[in-house]
Every structure is written in C-alpha cells, then in structure tokens.
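sequence and predicted structure are below.
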Amino acid sequence: MTSNAPLKELGEFLKARRGELSPRTVGLPDTGQRRVPGLRREEVAQLAAISTDYYTRIEQGRVPPSGPVLQALVRVLHLGDDQRDYVFELAAKETAPVRRGAQKIQPSLRRLLDDLTSTPAIVLGRRMDILAWNTLAAALVTDFSALPDKHRNLVRIMFTDPALRTLYDDWNTVARTTVGMLRKEAAAYSQDARLAALVGELSVRDDDFRTWWGSHQVTAGTVGTKTLHHPVAGDLTLDWDTLTAGTDPDQRLIVWTAETGSRSHDGLRLLSSWAASTHLDTSTT
C-alpha cells in the first residue's frame, strides 16, 4: 500500500513517542548506552506482540495498523487519552481529500457571544480559525477586527503578534499548547491546504513553532488556567473552558472566567468598562 499523509503522520508520531521512552520505563533490561535515545523498533514490536517488519512498515506509513495492534501500541508507548484519540483518528482517515466550504458562525453562538458582556469569549473553527469574538475578548487579547480574515487564526496570532509574548506570563507553555491543539486538528483535516500552508509559514518564520511541531505532541486543550499581564486590567488569573456546538462540532466556544470577588474578576469588570468606551468591533467571518 502506498503511503498517505495521515499514515505518514501516524508513523512519525509513533517514532517520536518511541524516542521518549527508555527500556527501563517499559520493563526491559537496560543494556547500556545507545546510539540514539529511546526504544528500538524491535523492542516496541516485541512488547506489542507483532513482527518487527510489520511495525517498521507502520512507522514508515506504508500500512495502516489494525485496531487491536493500535491499542497495543497505545499501551506499549504509554500514550495518554489525547494521544490515543489522535492515533486512532489518523489510522481511520481516508486518502481522498474532502472539500469543505467556508465556515460561518452558528447563529445561536453569535447570540451567546453578544450576551456575554462580562466574560471574554471567542468561537474557533477548523484549523483554529477565529470565527467570532465578543468585545471583551478583543480587549483582552487583540483587536481581531484589525486583522485580515485569512490571518484570524489563534495559532498564527500567538506566534506573529509580539504583544502576546508579554501578555501571557508563561508564553512558552501557552504557545506550545496551541501547537499541540493544532497538531490534533491536523489529524482531522490532514488534506486541508490552508492548514498545510499555515504550518509551512509558521515553520519558516518561527524556530519555536518548527521545533514544537516537529515534536509531534498533541493535546485536546479543552480547559486550563492562564496568568496574563494586561496593560489595562493588570495581572489576571483566568480559567478557560471549551464548549462544543451541538449543531456543528467543528465550532467551539472558548470562554475565560475569574472567581467572583477576586482581583481578576474586578480586573475583567474594569476591562469591560474600558472596552465599552473604545467601541471595539465584534464583526465575524
């Protein structure tokens, strides 16, 4: 069978995870220093109860693994839940590209955004494109309306807007998480030309992106806590959550909240008042 993009990515992902494990981690004897770090192919095959030739062809993207074999590799390589979902999605992909039309925000999500006057929120679509936002999100992160439509992408903004590197207290962790989220998106849209162009552009422009993309780490990125140093609202510690639209699972609402009565909560109220006075645009794609 000839290789295709999802199987090639699956093989590269398995190879990267193999390189992170030591023999001792998986219960094999440590025979001393190795030329390259991690497990050998034959060791992974042995632990998964398959032939070395079969595993080699899987890593080379030449054959799709069966469900039981993939489950065995999940166990052997100590993959987490997000990583497990990722490899199963890659293994299930067809080679033929799927044509998808331009995304438009669901009307119900637009109404919800408009009602969230004291909570920053954005709607992400495929490729982590920013489909819509409310006034407070624009005040918190950046003026999305000032960007061309094709540049309204969360990952692209993270790596091309210098202000975000000082906005986030731990930019490295936040940015690396967005790369892991985009890598997971790539499994769902492996034939997407715009996604490939985005990855290519950022790989050329930013060394960190190129390194983190090459590490093949994935994350669902559905919840978390971020600390921000905002020029208007001051220091903010915000929880963020993700809600998936029931009418379109490719659209996700991201909201940032703070504990009631906290300094961060007061900071959001201050930012809301400031945003209302600046008349930030909440136009959508």
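The structure has been received and is ready for your questions.

from now on I want contacts and neighbour counts done on CA atoms only, so please keep to that.
Fine.

first-to-last residue distance for stretch 186-199?
In stretch 186-199, first residue to last residue: 10 Å (CA to CA, to the nearest Å).

ranges for the helices of the protein?
Ranges of helices within the chain are 5-18, 41-48, 52-59, 67-76, 81-92, 107-115, 135-140, 154-160, 162-167, 171-188, 193-205, 207-214, 263-278, based on DSSP state H.

alright, now check it against this:
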Amino acid sequence: MRNWKFAMASAILGSALILGACGGEEGSADSSSDVEETTSDTAGEESAEVEGAVSGDGSSTVAPIMEGIVEEYAGDQPKVQVTVGVSGTGGGFEKFIQGETDFSNASRPIKEEEAASLEEAGIEYTEFLLAYDGLSVVVSQDNDWVEDLTVEDLKKLWVEDGSTKKWSDINPEWPDEEVVFYAPGTDSGTFDYFNEVILEDEDIVSSATLSEDDNVLVQGIQADPNAIGFFGFAYYVANKDTLKVVNIGGVEPTHETIESGEYEPLSRPLFTYAANKAISEDPAVYDFMEYALENAGDMAEAVGYVSLPEEEYEKGLADLEALK
C-alpha cells in the first residue's frame, strides 16, 4: 500500500484533484498491488468497465480519504475522470446546491438551511457515512509546557473577549507570551464543529489566522512555539514528527478513544452526500460511489482516521443499491 499517512499531506490540497484517465496504463500497472491491499473484501470481483466523469467538492478533512480512493479508482476504472475540489464543507455544499457536483464531502452533518436550499433546487440526496475523526488540538513540538487543556481552557483561549491572550492566562507557570492562533476557515465543517462544541457560537479570537488549507495551518504551527491550532486527526498523524497533540480533559486522541467516543466532545463522523439523480442515471457516478463505500474503511485507516463498523458500510451500500 502506498504510504498515505505521509504522502497525502503535501499532495491533497490543491484547488482541485483531477484523477482519472490520466492515471493511465502506468498507474494501473504500478498500483495493482495497492488496490488489492486497500480494497475491502466486498470488492473482490473485478468491476465492469465504465466511462464518464464524476465531480465532487467539500471538506478538506475528508480529502485524505477521498483523494486516496480517487487515485486507487483511477487504476480500476481508467476511463472515468473523477474531479474533487477542497473548498471546505460549506463551500462544497454551495456547489452541490447549484448542481455543479455529483457529491459533496462534509466534516459535519448538513445544516437545515442547506437541506432547504437543496429541496428548493429540486435536488434529492443521500447521506453516506465514511469514517470517524477526532478533531485534534496541536502545538509545536518546541512547546514544552502544554500537555493537557480542558474544554473550558479552550474556550477561554479561543473566544474573542477584547484581551491579548497569553499562555499565562491559562496557567501562571506558563510563559507570559502571546498565543498565536491557527484555525480552519469559516467555510470549513471543522470550524463549524469547533464553533458548536467549544466556542458555543461566540466569535473566534480576532487574531487567528484562518485558512481552508490545512497544510497552511500545519506549517504555521510547526514554525512557532507559541502557536496553537486544530484540524482533523489525519493531519496530526501525517505531521506527528513536528507537531504535538494536546490532550483534552486528560484524553489523547487515538484510534481507540475516537472510536469509543471517550475523546469527547471532539470525536465526530465524516460524510459524503450524493445526488440521487446522478447515482440513478449515471453509471460512472454509481460505480464510483460504490467503490468509495467499499473502500472508505480501509482508506480511512491508511490515512490516519478511524473506520466505521462494517455494518455501517453495508448499510451505505444498501442505500446506494436502492437508488440504482
């Protein structure tokens, strides 16, 4: 299997990922063993060849999973071009509502207003679970004072209150240095989730650097011992040699604590939403979505997330089959 944990961080977050026919013959030959390792047992039979184009957009948190699936799929179905943008959960839903995409990746459930807009646009959709994530709070490895923060500490740090935030505000034994903040952009589902469970809809600290590109956040935190930020667990796993994860309420985000829910309130599911009409009318869309659901668990584990129980993937495949 390709070492996705370390390869994905530098590769996934361009303005779009276009992987398909350009995967070509060389990619098919080179990745034949990779496909065997990353595909689930349910995908044992060789797929019939299909042609076409499939488009998606959405969450940068979901991107490591979907990018890996798209690249492997290119070896399986070289005549299908799959294009996946990473404009954030909110940005992805905007394109989905406009009918520009066949599926939309999300690191939070769809909002009521987004669902209403899709209904108004006449777009019926189905929600598919892909994996579990533990939103990870990280600092530079040069930070030798922060090991654990409570939810209350996080709120005190991250909520805008007109003050200059210093580490000593949390613990007087910590440096009297200004905290430097990095966070996902406001179109990100990760921002929405943090806003809901930590900020509780209060304004985020005004000095924070916001970016839809999680690699920008990673690089900023790596370079500054006074920096703190948050993003999906896979980005921590891919950069754990240069970042330090912070325990929340005494619990470290790990595969075990994320799957069990012990790492709360920052454990969450990851989704993709697909247009029913595209699934039922376009064989390429159906084939890609089937491949994605058959392989999401293995790819989630490969890139650093946590796979769902097998029955969840079976339910997703049954829901997909019902739309065919």
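In hand now; what should we look at? Note that the structure is predicted; figures quoted are calculated from it, not measured.

could I get the TM-score for this pair?
Here the TM-score for the pair of chains, by TM-score structural alignment, normalised by the length of the first structure, is 0.25; 129 aligned residues with a CA RMSD of 6.9 Å.

of the helices of the first structure, which is nearest residue 244 of the first structure?
helix 107-115 (10.1 Å; CA to CA).

please identify the buried residues of the closest one?
By neighbour count, with 16 or more other CA atoms under 10 Å as the criterion, the buried positions of helix 107-115 of the first structure are 109-110, 113.

also stretch 193-200 of the first structure?
Applying 16+ other CA under 10 Å to stretch 193-200 of the first structure flags 195, 199 as buried.

please apply the same query to stretch 314-324 of the second structure.
Those would be 316-317, 320, for stretch 314-324 of the second structure by 16+ other CA under 10 Å.

what is the neighbour count of residue 82 of the second structure?
The number of residues packed near residue 82 of the second structure is 24, by other CA atoms under 10 Å.

name the element it belongs to?
strand 80-85 (DSSP states H and E).

check residue 244 of the second structure too.
Applying DSSP H and E, one finds residue 244 of the second structure within strand 243-245.

which other helices and strands contact that strand?
strand 136-140 (3 or more CA pairs under 8 Å, 6 or more residues apart in numbering; DSSP states H and E).

so after the strand it packs on, what's the next helix or strand?
strand 148-149.

excluding its backbone neighbours, what's nearest residue 264 of the first structure?
residue 236 (4.7 Å; CA to CA, 6 or more residues apart in numbering).

list the contacts for that neighbour?
If a contact means CA atoms under 8 Å, 6 or more residues apart in numbering, then residue 236 of the first structure has 227-230, 263-264, 267 as its contacts.

ok, residue 59 of the first structure touching residue 16?
No - counting by CA atoms under 8 Å, residue 59 of the first structure stays clear of residue 16, with 10.0 Å between them.

so which of those two has more stuff around it?
Using other CA under 10 Å as the criterion, residue 59 of the first structure and residue 16 rank with residue 59 on top: 22 against 16.

which non-adjacent residue is nearest the more buried one?
Nearest to residue 59 of the first structure is residue 11, by CA to CA, 6+ apart, at 3.7 Å.

same deal with residue 44 of the first structure?
In space, residue 44 of the first structure is closest to residue 76, 6.9 Å off (CA to CA, 6+ apart).

cool, and residue 209 of the first structure?
With CA to CA, 6+ apart, the residue lying closest to residue 209 of the first structure is residue 203, at 5.8 Å.

on that earlier part again, and the next helix or strand after the strand holding residue 82 of the second structure, what's buried?
Counting by DSSP H and E, the next helix or strand C-terminal to strand 80-85 of the second structure is helix 89-97. Across helix 89-97 of the second structure, burial judged by 16+ other CA under 10 Å covers 89-97.

thinking again about what came up before, is it true that the residue nearest to residue 59 of the first structure touches residue 58?
Yes - contact status for residue 11 of the first structure versus residue 58: in contact at 5.9 Å, counting by CA under 8 Å.

can you report how many residues neighbour residue 247 of the second structure?
So residue 247 of the second structure, with other CA under 10 Å, has 18 neighbours.

got it, and residue 69 of the first structure?
16.

over to the one 5 residues further on?
Using other CA under 10 Å, residue 74 of the first structure is surrounded by 20 other residues.
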